[in-house]
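[1] sequence first, then the predicted structure:
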Amino acid sequence: MHFLSEGEFEPFEVPEFSKEKQQQLIEKITNVVWPNELEKDYGWTLGAPSWAVKSLVKEWQTFEWEESRVEMAQWHHYRMKIEGLLIHYVHERSSNPHAVPIVLLHGWPSTFYEFHKIINPLRDGLHGNQAFHVIAPSLPGFGFSDAPTEKGYGVAKMASTINALMVNLGYDKYMYHGGDWGGIIGKWIATRHNDHCKAYHTNLPMVLPPMPTPRNLIFYPFKVLKFFSSLVLGFDNVYGVGKTILGGATFANAERNRDCGYRSIQGTKPYTLAYGLSDSPVGLLGWMLEKYHDWTFHPAERQDTEALPETIAPKEFLTQVSLYWLTNTMSSSIRIYYECLHQNEMIKVVLPRVKIPVAVCAFAHDISRMPKDWLETSTDLQQYNEMISGGHFPALEEPEMLIEDLQQFGRRIKQQNKHF
């Protein structure tokens, strides 16, 4: 057996389900103890309703992992040793000599598979537009990456790992895209590793409003005044309806944000939650489904009556769920919430101004949206686009929109730096 040294990598094959694991899954999802519910249907206000979970459990019973495995096997997979952990990643080099290196980083509850619709188009320069060398890692403790065995793997440590991956691959300069934790980790990389990360693209910006700092008072006095006016008149009245959605403003206070209960328990007692999510595939599916329903775009008339939006096929969702189940990584993936909360990292993410070029794509039903004013005072904002649909998982929901946005920004960055 060959043991990798720090920075070395080896090919990786997407595994098959063992017969034992497959049989265990089928047994568990065909002999379910369903929870007690109220007689009246209250939609999704109490969480994922059983009718929605049951419909997807039924599909899971005939789900073919092999089809998803074959799709994933089309790409080049590797694992690299970084600080003692084997970090999994997809690495698809473009044949285009003008390709820009880009790392695509997922969040929770997601995996590298979130990008399965955009890897090839970005690599190949869809429609003759900007091409990329595409790197799509699995975060430590997610999917096919090793899980940390000790405390400390919060945002800063994750950011250091992803930056080391890119540098070890020979990409001294690279572009970055991420949402959810991928966006948060990306903000850290954009401000602390910008000797290598030269452009930051996200659908989940984490910035301060226009506070009365000396810089803002000199360059953006009207934006500062506008912000303080919004505190009196309301965000919607000053910035426009729906332009300001601060879904992550409180990390674990359910009295202020009724949608942050999952963050509260994952950030404080992840071990206790992990028993149910690790032993019950139905519990795992239900926990994930709530987010894939609530954080995605649904037409108003179907908001309460469909489990998944039309833009995400059940097979795509079940592939994500199966990745967590196959690798038993739900318990390790949720610990990033604990690490971030206990290291007080969120304020450290939000505070610094991003000095490298930034692009933000604001999708209609993402969990957080910030006014363009805020982005302009806190970043070197060079591209901002508002989307009429889509939500928290744009690579799954609206891949064409995301591809076009990334290509537009990539082309801009390439024009600014011919040696990128």
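    Cool, the structure landed.
[2] please make it C-alpha for all contacts and neighbour counts, starting now.
    Noted.
[3] from K157, how far out is H193?
    For H193, the distance to K157 equals 12 Å [C-alpha to C-alpha, to the nearest Å].
[4] to clarify, my last question referred to E400.
    32 Å.
[5] what is the burial count for W287?
    W287 is flanked by 18 other residues according to other C-alpha atoms under 10 Å.
[6] oh, that last question was meant for K372, not what I typed.
    18.
[7] and Q22, by the same measure?
    Using other C-alpha under 10 Å, Q22 has 14 neighbouring residues.
[8] residue closest to the middle of the protein?
    Nearest to the mean C-alpha position of the chain, by C-alpha atoms, centre = their mean, lies G107 at 2.9 Å.
[9] mind listing what's buried in stretch 1-14?
    7, 9, 12, 14 (16 or more other C-alpha atoms under 10 Å).
[10] dropping in the other structure now:
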Amino acid sequence: MKTVKNLLVSTIIAGTFLVQGTTGYAQTGTPAEVQSNEVIRPFKVYIPQKEITDLKRRIAATRWPDHETVADRSQGAQLEKLQELVNYWGKGYDWRKAEEKLNALPQFTTTIDGVNIHFIHVRSPYKNALPLIISHGWPGSVFELLKIIGPLTNPTAFGGRAEDAFDVVIPSLPGYGFSGKPTEAGWGPERIARAWDVLMKRLGYTLYAAQGGDWGAVITEAMGRQAPAGLAGIHLNLPATIPVEVDAALTTGSPAPAGLSGKELDVFNALSKYRKTGAAAYNVIMTARPQAIGYGLTDSPAGLAAWLLIHPGFSQWTYDDDSDKYPTKDEVLDDFTLYWLTNSSTSAARLYWENAGRGPISATAQKTTEIKLPVAITVFPEDVYRAPETWARRAYPNLTYFHEVDKGGHFAAWEQPQLFTEELRAAFKQLR
């Protein structure tokens, strides 16, 4: 059989290719379409049962460390809580339900710059809907954005108006989930940003907006700097707004610069504490040696779960199904299982290395003053960084919308989908 870059063509059934990656099979179109770089191919997820059986076997064989010596998460994921979650993962969690969620939506793949890109594309039933590309980050995935698809594309069913409608495009980042894994260095935020413009143009959109949080924000800011024809504006949660003098003080451990307002000083102190407690070491390790950390994440489901759970975005997750504020246990395991079954934890982690340690929330590092397009920002109170409006206005010359909401955290679309949707409606209203 011939190989297609990033995929192994294994079988032809009923005129379609079943494309085998490292983990499973997905319908992707005819043989000629698979080998065409610009064709958009329908995609369905199906993971062979042997892969799910192997996951459960590995969970059952987990070798656990001894108990932490503190009563909080300061040393990492707590043993008893992690054991309970991982035990449920092995005995109670059902991946097939996650497949059903994805396969209920229109999914596609297309090849851009040599890498196969998986994406969800849902068109609104309302004409004049604003096309919107939304980018996830680490350790998230398309799963964290599923709850906002309905409210964005069909607003009248969720308290909105027909004129609030969006066409929604949600790609898996290169190296993440069902997208292909880059086989060469160079797939950083700038290159992904260019690929996203190619994707939107390939879908026939001549005018569109972009949104992102976490790495998605870095990619969306890169799109804003590049300002491709047709990109009308961007919305960010976790924007890059830290001024150069503040960033320098944080980096060197110096006192806060003079002249900060009370709110700015509170943010400075919170960031300083964040760095001093070691939480920032997560970013350092991922940036310095993603391949090294990847060996453990690839071999042990429990190790993968433990590592993902110490990400600051999960710092307040409750490990159970009782809260209406955070993703449920099953929703979190949808995300973890996607990383496992696609064997993408290492390829995804390389995005940290590709960004070369450039601060994702540093205005200078992300060259925010070069963004001339309209920029909208929503600040969620439980995110790892809560940007003051004064810093945001310094960072973005054309800041057209800024709003601090009263609930939600790092995975805002996952945690507060209705509020997140309302923010996007308000932020992009001026672009219609």
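    Happy to help now that I have it. These numbers were taken from a predicted model, which means no experiment stands behind them.
[11] fetch the TM-score of the aligned pair.
    In this superposition the chains share a TM-score of 0.84, using TM-score structural alignment, normalised by the length of the first structure; 381 aligned residues with a C-alpha RMSD of 2.5 Å.
[12] coming back round to it: can you find the partner of the residue nearest to the centre of the first structure in the second structure?
    In the second structure, G107 of the first structure lines up with G137, judged by TM-score structural alignment.
[13] which ones are touching that match?
    Each residue near G137 of the second structure by C-alpha atoms under 8 Å, 6 or more residues apart in numbering is listed here: 173, 213-216.
[14] now render the buried residues of stretch 1-14 of the first structure as a markdown table, adding distance to P352 of the first structure and secondary structure.
    Converted to a markdown table, those look like this (distance: C-alpha to C-alpha, whole Å; DSSP: H, G, I helix; E, B strand; the rest coil):
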| residue | distance to P352 of the first structure | secondary structure |
| --- | --- | --- |
| G7 | 29 | coil |
| F9 | 33 | strand |
| F12 | 37 | coil |
| V14 | 38 | coil |
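[15] counterpart of P174 of the second structure over in the first structure?
    Under the alignment (TM-score structural alignment), P174 of the second structure pairs with P140 in the first structure.
[16] count the neighbours of V100 of the first structure for me.
    Here the number of neighbours of V100 of the first structure (other C-alpha under 10 Å) works out to 27.
[17] that one and E376 of the first structure, how far apart?
    From V100 of the first structure across to E376 of the first structure, the span is 25 Å (C-alpha to C-alpha).
[18] report the distance from stretch 282-297 of the first structure to the chain centre.
    14 Å (C-alpha atoms, centre = their mean, to the nearest Å).
[19] hmm, I typed the wrong one, I wanted stretch 349-368 of the first structure.
    Mean C-alpha position of stretch 349-368 of the first structure versus that of the full chain (C-alpha atoms, centre = their mean) differs by 13 Å.
[20] try stretch 31-49 of the first structure
    Using C-alpha atoms, centre = their mean, the offset of stretch 31-49 of the first structure from its chain centre is 27 Å.
[21] likewise stretch 130-144 of the first structure?
    In terms of C-alpha atoms, centre = their mean, the centre of stretch 130-144 of the first structure is found 11 Å from the chain centre.
[22] likewise for stretch 95-106 of the second structure?
    Here the centre of stretch 95-106 of the second structure is set off from its chain's centre by 18 Å, with C-alpha atoms, centre = their mean.
[23] which parts of the biggest helix by length in the first structure are buried?
    Longest helix of the first structure, by residue count under DSSP state H: helix 399-416. For helix 399-416 of the first structure, a neighbour-count test (16+ other C-alpha under 10 Å) marks 399-407, 409-411, 413 as buried.
[24] and if you look at stretch 142-159 of the second structure?
    For stretch 142-159 of the second structure, by 16+ other C-alpha under 10 Å, it's 142-156.
[25] who's in contact with that stretch?
    Residues from elsewhere that reach stretch 142-159 of the second structure (C-alpha under 8 Å, 6+ apart): 122-126, 129, 136, 160-162, 164-168, 170-172, 331, 334-335, 411, 413-414, 417-418, 420-421.
[26] of these, buried ones?
    By neighbour count, with 16+ other C-alpha under 10 Å, those hold 122-124, 126, 129, 136, 160, 162, 164-168, 170-172, 331, 334-335, 411, 413-414, 417-418, 420-421 as buried.
[27] can you show me the helices along the stretch 1-150 of the first structure?
    Ranges of helices in the stretch 1-150 of the first structure, per DSSP state H, counting those that start in this stretch, are 19-30, 50-60, 65-72, 119-124.
[28] what span of the first structure is stretch 284-302 of the second structure aligned with?
    Counting by TM-score structural alignment, stretch 284-302 of the second structure falls onto residues 264-282 of the first structure.
[29] and the matching stretch, how far from the chain's centre?
    Centroid displacement of stretch 264-282 of the first structure relative to its chain, using C-alpha atoms, centre = their mean, is 20 Å.
[30] ends of that stretch, what's the gap?
    Using C-alpha to C-alpha, one end of stretch 264-282 of the first structure lies 21 Å from the other.
[31] buried residues of it, list them for me.
    Within stretch 264-282 of the first structure, the residues that qualify as buried are 264-268, 270, 274, 277-278, 280-282, counting by 16+ other C-alpha under 10 Å.
[32] return the residues in contact with F402 of the second structure.
    Residues near F402 of the second structure by C-alpha under 8 Å, 6+ apart: 376-379, 389.
[33] how about D180 of the first structure?
    Contacts for D180 of the first structure (C-alpha under 8 Å, 6+ apart) come out as 106-108, 204, 392.
[34] likewise P189 of the second structure?
    For P189 of the second structure, the contacting residues are 215, 218-219, 222, 351, 355, by C-alpha under 8 Å, 6+ apart.
[35] weed out the non-buried ones from those.
    Among these, those buried by neighbour count (16+ other C-alpha under 10 Å) are 215, 218-219, 222, 351, 355.
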